[in-house]
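>>> got a predicted structure plus its sequence, pasted below:
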Amino acid sequence: MLVTHDQEEALRVADRLGVMLNGRIEQLGSPEDVNQRPRTAFISEFVGAVNRIQAVCDGGEVAVLGRRVAISNMDRAALGSAALEALIRPEDLQLQAGENGGALVTAMVLRGVATSVSVSLCDASMRVDMPPA
């Protein structure tokens, strides 16, 4: 067993990890599970970076940024139809040229294997991670 506060180390060397909050285990699983299927908003934000984007729940899916995506970590039956925030990882977003413009690039930061692009779209700021090229 290894206890660490270094997230990169935990994700890199562990075959199973636990995320704790206030002395309680929030989620236990493989690094891939915890990173790609977080059970709570806390874990989503704690393990990696996320964008909080306004969305609407409808029929077990979320409408966000003009697309419909499956809900990964909630009891779909309990949601009904409601406005909420989607937590989306920067690496799960893509920038594409649009016919009417749309997003405004406000900053770019080279992070080695990725470039983080900060954009402003629909009165929201978000981060998109993409290959440096």
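Received the coordinates, thanks. Residues are numbered from 1 along each chain as shown.

>>> okay, CA-based contacts and neighbour counts for the rest of this
Noted.

>>> and the helices in this protein, which stretches?
7-13, 31-36, 41-46, 76-79 (DSSP state H).

>>> tell me which of those sits nearest to Val105.
With Cα to Cα as the criterion, Val105 lies closest to helix 41-46 of those, at 22.9 Å.

>>> pull out the buried residues from the closest one.
Buried positions in helix 41-46, judged by neighbour count with 16 or more other Cα atoms under 10 Å: Ile43, Ser44, Glu45.

>>> one more to weigh against that first structure:
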Amino acid sequence: MTIALIAFDGSENAMRAIDEVLNTMDTGKLHVHLLYVCEPVQMNEVVFNENPLLDMLSIKKAREEAGMVLLTPAKMRLESAGITFEAHVRNGNPAEVITGFSGEYHCDLIVMGTRGMGTIKNLLLGSVASKVIHLTEKPLLLVK
């Protein structure tokens, strides 16, 4: 049994990453952890929020619910292919969460789409994919 972590952000490249897994792996021996990572709630979002009823936990919960909704097309694609999977939403730094999650769930492979950033932008900001490359010891499949 191969355990694959597919980091999904809703982009076309992320959907292509799912298709690549379906087209190249033995899906009969595959279990997928589908992961969306939300940005952590910043304190200024709570302090300067116009709605005093929104606190840090409710903002976090709303982001997690929105993340589950964002995973819907990916879940539908995996379901239609007959793949066993679990959907997860986590908060935090995406690269750190992805690599930590892959260890926690003993994933054999991390799969993710790239956004195709240009070289200069990538040098200035860095991409989640390049950060995962540096943080993980797991095999990593990047799909553009």
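Ah, there it is. From a predicted model like this one, the values you see are computed outputs, not experimental measurements.

>>> please state their TM-score.
TM-score of the superposed chains, computed with TM-score structural alignment, normalised by the length of structure 1, equals 0.26; 69 aligned residues with a Cα RMSD of 5.3 Å.

>>> returning to that earlier point: make JSON lines from the helices of structure 1 and add distance to Leu110 of structure 1 to it.
JSON lines is the format used below for the helices of structure 1 (distance: least, Cα to Cα, whole Å):
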{"stretch": "helix 7-13", "distance to Leu110 of structure 1": "18"}
{"stretch": "helix 31-36", "distance to Leu110 of structure 1": "22"}
{"stretch": "helix 41-46", "distance to Leu110 of structure 1": "21"}
{"stretch": "helix 76-79", "distance to Leu110 of structure 1": "38"}
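
>>> can you redo the buried residues of helix 41-46 of structure 1 as CSV with distance to Val119 of structure 1?
As requested, the buried residues of helix 41-46 of structure 1 are exported to CSV (distance: Cα to Cα, whole Å):
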residue, distance to Val119 of structure 1
Ile43, 24
Ser44, 21
Glu45, 19
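
>>> distance between the ends of stretch 72-89 of structure 2?
Counting by Cα to Cα, to the nearest Å, you get 12 Å between the two ends of stretch 72-89 of structure 2.

>>> out of the buried residues of helix 41-46 of structure 1, which is nearest to Met126 of structure 1?
Glu45 (13.8 Å).

>>> ok, now how distant is that closest one from Ala77 of structure 1?
Taken as Cα to Cα, the span from Glu45 of structure 1 to Ala77 of structure 1 is 24 Å.
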